[in-house]
Every structure is written in C-alpha cells, then in structure tokens.
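Chemist: Need coordinates for the below:
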Amino acid sequence: MVFCLIYAVVIFAATFFGAFVGLGGGVIIKPLLDLIGHDTIAVVNFISACAVFSMSITSTIKHIKAKTKIEFGIIIYLSIGAVAGGICGSKLFDYFLTLFNNSLLKSIQGLVLGILLVVSVIYVNTKNAKSFKLTRPVPIIIVGLTLGFIASFLGVGGGPINVAFLVLFFSMTVKEAAVYSVGTIFFSQLSKLITLGVTHTIPKFDVVTLIVAILCAALGGIVGAKMNKKVNEKVIQKIFTVIVTSVALVNFYNAIAGFIAR
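Modeler: Here you go, the predicted structure:
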C-alpha cells in the first residue's frame, strides 16, 4: 500500500511535467522507480510504458479540444517511424535481458539516458543553435524511428530527447515541441505495449499498482496540457532545464550505484 501511494505521487508529478513541458513522464518515472527499487526493471518498464501511454492520450485530446495548432502530417510521419523504432527497441531490450542481469542493465540504461539528457539540455539552451526544417516524409520517418527506438529501449517516453530532436530538425520552440513530443510518445509506447502483448513478455505485476498508475497518469496529462497552454516559452524552457538536469543526475547515480553493486 505504501509503495502504491509513492508510485501514485511519482507518476502524477512525472506525467504532469511530461505533458506540461514535453518530458513525456517516463523519463522521470523510470529512474525514480529504479531508485525506489521495489520492482524489477521489466516491471518498472511496463508500468512506465502504461502510465506514459495513458498520459499521452489525455494530453493529446486536451490539446485537440483546446484547438492547439498542430501539423498532424509531422506527427503521422514521426509516428510511423516511432512505431517501427519502438518495436526494434523493445526487442533489443528483451535480448539484453538475456545477456545482463537486472542491476547491470539498469546501470547501462541509466548511463545512456543520463548522457542523452545532458546533451538535450545543452542543445535546447544554446542560443542560435543550428537547426533544420524537415518537410519530406522519409527524413521525418527516420527521425521518428530513432526516437521510438531510444524511448522503447531505455523504457522511457523519451520526452526531453524528443523535444531536442524536434527543435533541431523542425526549428520548433520548446513549447511547440512539447505538444509534438507527446503525440509521438503515444505511438512509440503503443508499439511497445503491443509488442509485449504479442510476444507474451508482459511481466508479472500488481494489478492495483498498475490501475493507480494509469489513473494518475491520465490526470497528470490533463492538468499538464492545460498548463502548457497558459504559460510562455521562457517559463517552459526554464522548467524543462531544471527537471531534465535533475533527472540526469538521478540516472547517473543509478548507473554508478549499479556498477558498484556488481
């Protein structure tokens, strides 16, 4: 019961900021649940995927109802790539589970994610950073495939990495990228959950904890999307920077602790 309550608080806060500034939620949920250490890496990945998927649904619906300006062509092409990438990332994760123990794989994920988060923060905060404006389907699909693969393999929504890629390849502001990031996350997590179901690799989990996670994530997505509409670009960028930097530090701590535990 205590862990269920802790999970509820973590997941609501994570998905709120996920929808608010484009973090996705999983990038906060995964390292914090790893840090708590109550469940195996497979269960944490599954709960995170379900929570982020729930958040992406409610957040996207909220933006559509609020008539947020969205180029659905970009989301569709990104999502096509994200689905394929998500399946590949999930399969690679399952393969790595056969090669490494739970602690070592957790450390590898934490190290890779921490590095990617630091790079994302540096790029987003670099003034006049080089950016592109992709318009053709194939390059957009390749970007989506890369994002889907990273998100699925690392067991996170991929939000901060998505935001950095969207700013880089589509010349978006962080606030604009937040909306597209959540839309792309929907499809990458959908592909991950479908893959788990089809391959019968869904881990044993506590049903009550999963239900609480999904409900808290849905609520977090609604409230976060509402806040995204209310605040300006500068506020979103600052919050993005603080949270992503903090999460990167947690990932590095998890990685170091895991390597030492070996």
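Chemist: C-alpha from now on. contacts and neighbour counts both.
Modeler: Noted.
Chemist: need the helices for the stretch 1-150 of the chain, in chain order.
Modeler: In the stretch 1-150 of the chain, the segments counted as helices under DSSP state H, counting those that start in this stretch are 2-21, 26-36, 41-65, 72-99, 102-124, 137-154.
Chemist: nearest to L215, of these?
Modeler: With distances scored as CA to CA, the stretch of those nearest to L215 is helix 41-65 (7.8 Å).
Chemist: circling back: which one of the helices of the stretch 1-150 of the chain lies closest to F187?
Modeler: Nearest of the helices of the stretch 1-150 of the chain to F187, taken as CA to CA: helix 72-99 at 5.6 Å.
Chemist: which other helices and strands contact that closest one?
Modeler: helix 137-154, helix 174-198 (3 or more CA pairs under 8 Å, 6 or more residues apart in numbering; DSSP states H and E).
Chemist: here's the other one to compare against:
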Amino acid sequence: MTFLFFIISFGASAVGAICGIGGGIIIKPVLDAAGVLPIAIINFLSGCTVLAMSLYSVGRSRLAGSLPVTRETGVPLAIGAAAGGVAGKLLFSAVQSSLPHPEEAGVVQAAVLLIITAATLVYTLRKDRIETKHLTGAALCLVVGLLLGVMSSFLGIGGGPINLVVLMYLFGMRTKEAAANSLFIILLSQLTNTILMVMTVDLTVVDAVLVVGMITAGLAGGAVGHRINAHIEERHVDMLFRGLLVVIMAICCYNVVHLMGA
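Modeler: The predicted model follows:
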C-alpha cells in the first residue's frame, strides 16, 4: 500500500505541474477513496506533497527566468492566499468539531469539491464564449487570493482547478500563464497551511517513511511535469485538464456515497 501512495504522489504531481493544479486535488480524493487513513492525516500528507512539488516548480521557473508572476497581480494574490490558508484551516477545524463524527468532514469536503470541479468543467468547455475580465489593483487581488486560499486549504487540495478558472476569468490569463501563477499561489497558501498542520496534527501517528516517500515522489513528479509543460501546446494542456476534471468528479461521487455509508 505504501508504494501505491508513492505512485499516486508521483502521477498527481506530474499532472499537477503540467496543468498548474498542484496535485492535491488528485491525491486528496484518491487517498480518501482508499479509506486507510484518517482525514487529518490525509490532509497532512497531501499538503506536504503539494508544498514540495510547488516549491520545486516555482523555484525552477524562477531560476530559469520564466516565471510569469507580476508584482501587480501575482504577488498580492499569493499573499492573500497565504492568509487564506490559515483561515481555511481554521474553518475546516470548526466544521470538523461541529460534526458528531470528525470523519464526516470528509463528506463535506468531497461534496464541495464535486460542485467546484463540475463548475470548473462547465467553464472550461464554454470559456471561448465567456468574456473574461481584466481586473487590476493590489487590494482586489488580495481579496481574491484570500478567498482562493480559504477554499483550497479547507478542501485540503492546495489549489486545484479553482485557481485556474479564477485567474483565467477574472484576470484574462492564458492557460500556461494561469498555471504558473496558480502554482505560485499554491506555494504560499500551502506553506501556511502546512505550518498550521504541523502545529496541530499528532505527528506521532504519521509514518515518517510515508511522508518522506510521498514528498520525494512529489518532487520527482513535479520535475517530470515541469519538463513536459515546457514542450506541450496549450490545447493539449486544456485537454488533459478537462479529462482530469471528469476523473476527479467520479472519485468525489464515490467518496460522498462511500463516506456517507461508512
């Protein structure tokens, strides 16, 4: 089972680096479906893997001088997302503590993720007929980033398709530009989220080999995905992204039914 976790981390991180979705949106629901670990531990493992992958992808792009993140838009978005990462973690803790059984929070996460993923798929299929906005202003970017951080942290996915749709619709970014900015946002929001989880999760029950292995696999997947992204056309990125959304929706449906019946 441990080796399977490594394979999932590698594949999810590779696809995440290509599409700019971080990989957590794949790792989180797949591990939920496996049903072998508590929700809090899955969130922690997914968060660590996504943080490592996004750090590698953003760092490599920055060193190569090919990171299309602007001070006017990308930086305030990421700062807002970092604050949102804290708020999202607190929101998840509040929802979890309000339920009779803590594991029921997984049903809420799966249901919300299903709705968001479905809305994202609809947008990507119709985006050529939807007029995009070109919003500006640091204050507005901070607010948008805050909301993105809250949602991604609450769902434990790092960012996922939410970032891409918002960046393309509100800021008129092309697919690859949105992917790069999304990874930068994921990096900061996941950093704050992971720090909070380290402070609140009982790490004595976490298998260190599993954590290190998933992070290593995530880094390797990020390296492969970064290389592929540099040589793939935007239309192929769009096709991969849409296919991935369908798979994620199917997994979320399974998780809602499975967790509700557990």
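Chemist: For the two chains, what TM-score is obtained?
Modeler: Once the chains are laid over each other, their TM-score by TM-score structural alignment, normalised by the length of the first structure reads 0.94; 258 aligned residues with a CA RMSD of 1.3 Å.
Chemist: want to throw the helices and strands packed on helix 72-99 of the first structure into CSV with distance to K127 of the first structure and mean neighbour count?
Modeler: Formatted as CSV, these follow (distance: least, CA to CA, whole Å; neighbours: other CA atoms under 10 Å):
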stretch, distance to K127 of the first structure, mean neighbour count
helix 137-154, 23, 24
helix 174-198, 13, 24
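Chemist: So which of the ones you listed is nearest S56 of the first structure?
Modeler: With distances scored as CA to CA, the stretch of these nearest to S56 of the first structure is helix 174-198 (5.2 Å).
Chemist: tell me the secondary structure for H200 of the first structure?
Modeler: Each residue gets one of three states, and H200 of the first structure gets coil by DSSP: H, G, I helix; E, B strand; the rest coil.
Chemist: Could you give the number of residues near it?
Modeler: Counted with other CA atoms under 10 Å, residues neighbouring H200 of the first structure total 9.
Chemist: What of L5 of the first structure?
Modeler: 13.
Chemist: circling back: mind checking the helices of the stretch 1-150 of the first structure for the one nearest to F205 of the first structure?
Modeler: Each of the helices of the stretch 1-150 of the first structure was scored for nearness to F205 of the first structure using CA to CA, and the closest is helix 41-65 (6.3 Å).
Chemist: mean offset of that closest one relative to the second structure (after superposition)
Modeler: On the superposed models, the aligned residues of the second structure are on average 0.7 Å from helix 41-65 of the first structure, with distances taken as mean CA distance after the TM-score superposition for the first structure.
Chemist: In the second structure, what stretch matches that helix?
Modeler: Equivalent residues of helix 41-65 of the first structure are located at 39-63 in the second structure, counting by TM-score structural alignment.
Chemist: Distance check, G137 of the second structure against G65 of the second structure.
Modeler: Using CA to CA, to the nearest Å, one obtains 24 Å as the distance from G137 of the second structure to G65 of the second structure.
Chemist: Translate C19 of the second structure into the numbering of the first structure.
Modeler: Matched by TM-score structural alignment, C19 of the second structure corresponds to V21 in the first structure.
Chemist: Would you mind finding the longest helix in the second structure?
Modeler: Of all the segments assigned as helix in the second structure under DSSP state H, the longest by residue count is helix 234-261.
Chemist: That one: which residues count as buried?
Modeler: Going by neighbour count (16 or more other CA atoms under 10 Å), the buried part of helix 234-261 of the second structure is 237-238, 241-242, 244-245, 248-249, 251-256, 259.
Chemist: In those, find the pair that's most separated.
Modeler: Across the buried residues of helix 234-261 of the second structure, no pair lies farther apart than V237 and L259, at 32.0 Å, counting by CA to CA.
Chemist: Now tabulate the helices of the stretch 1-150 of the first structure in CSV and tack on distance to T201 of the first structure.
Modeler: CSV is the format used below for these (distance: least, CA to CA, whole Å):
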stretch, distance to T201 of the first structure
helix 2-21, 22
helix 26-36, 18
helix 41-65, 9
helix 72-99, 8
helix 102-124, 16
helix 137-154, 14
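Chemist: So for L190 of the first structure, which of those sits nearest?
Modeler: helix 41-65 (6.8 Å).
Chemist: Just the angle for the closest one relative to helix 26-36, thanks.
Modeler: An angle of 150 degrees separates the directions of helix 41-65 of the first structure and helix 26-36 when computed by axes from the mean of the first three to the mean of the last three CA atoms, to 10 degrees.
Chemist: Just give me the mean distance for stretch 210-230 of the first structure relative to the second structure.
Modeler: After superposition onto the second structure, the mean distance of stretch 210-230 of the first structure to its aligned counterpart is 0.8 Å, using mean CA distance after the TM-score superposition for the first structure.
Chemist: Run the chain-centre distance for that stretch.
Modeler: Here stretch 210-230 of the first structure is found 14 Å from its chain centre; the criterion is CA atoms, centre = their mean, to the nearest Å.
Chemist: got it, and stretch 160-173 of the second structure?
Modeler: Averaged C-alpha coordinates place stretch 160-173 of the second structure at 13 Å from its chain's average position (CA atoms, centre = their mean).
Chemist: What residues in the first structure pair up with it?
Modeler: Using TM-score structural alignment, stretch 160-173 of the second structure lines up with residues 159-172 of the first structure.
Chemist: Columns distance to L116 of the first structure on top of the helices and strands packed on helix 72-99 of the first structure, output as CSV?
Modeler: Converted to CSV, these look like this (distance: least, CA to CA, whole Å):
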stretch, distance to L116 of the first structure
helix 137-154, 10
helix 174-198, 16
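Chemist: which one of those lies closest to V124 of the first structure?
Modeler: Shortest separation from V124 of the first structure across those is recorded for helix 174-198, at 7.6 Å, computed as CA to CA.
Chemist: ok, and for whichever helix or strand comes after the closest one, which residues are buried?
Modeler: Elements were assigned by DSSP states H and E; along the chain past helix 174-198 of the first structure, the next helix or strand is helix 207-230. For helix 207-230 of the first structure, a neighbour-count test (16+ other CA under 10 Å) marks 209-228 as buried.
Chemist: Helix, strand, or coil at the residue nearest the centre of the first structure?
Modeler: Within the first structure, one residue has its C-alpha closest to the average C-alpha position: by CA atoms, centre = their mean, that is G157, at 1.7 Å. Secondary structure for G157 of the first structure, judged by three-state DSSP, is coil.
Chemist: All good on my end, thank you.
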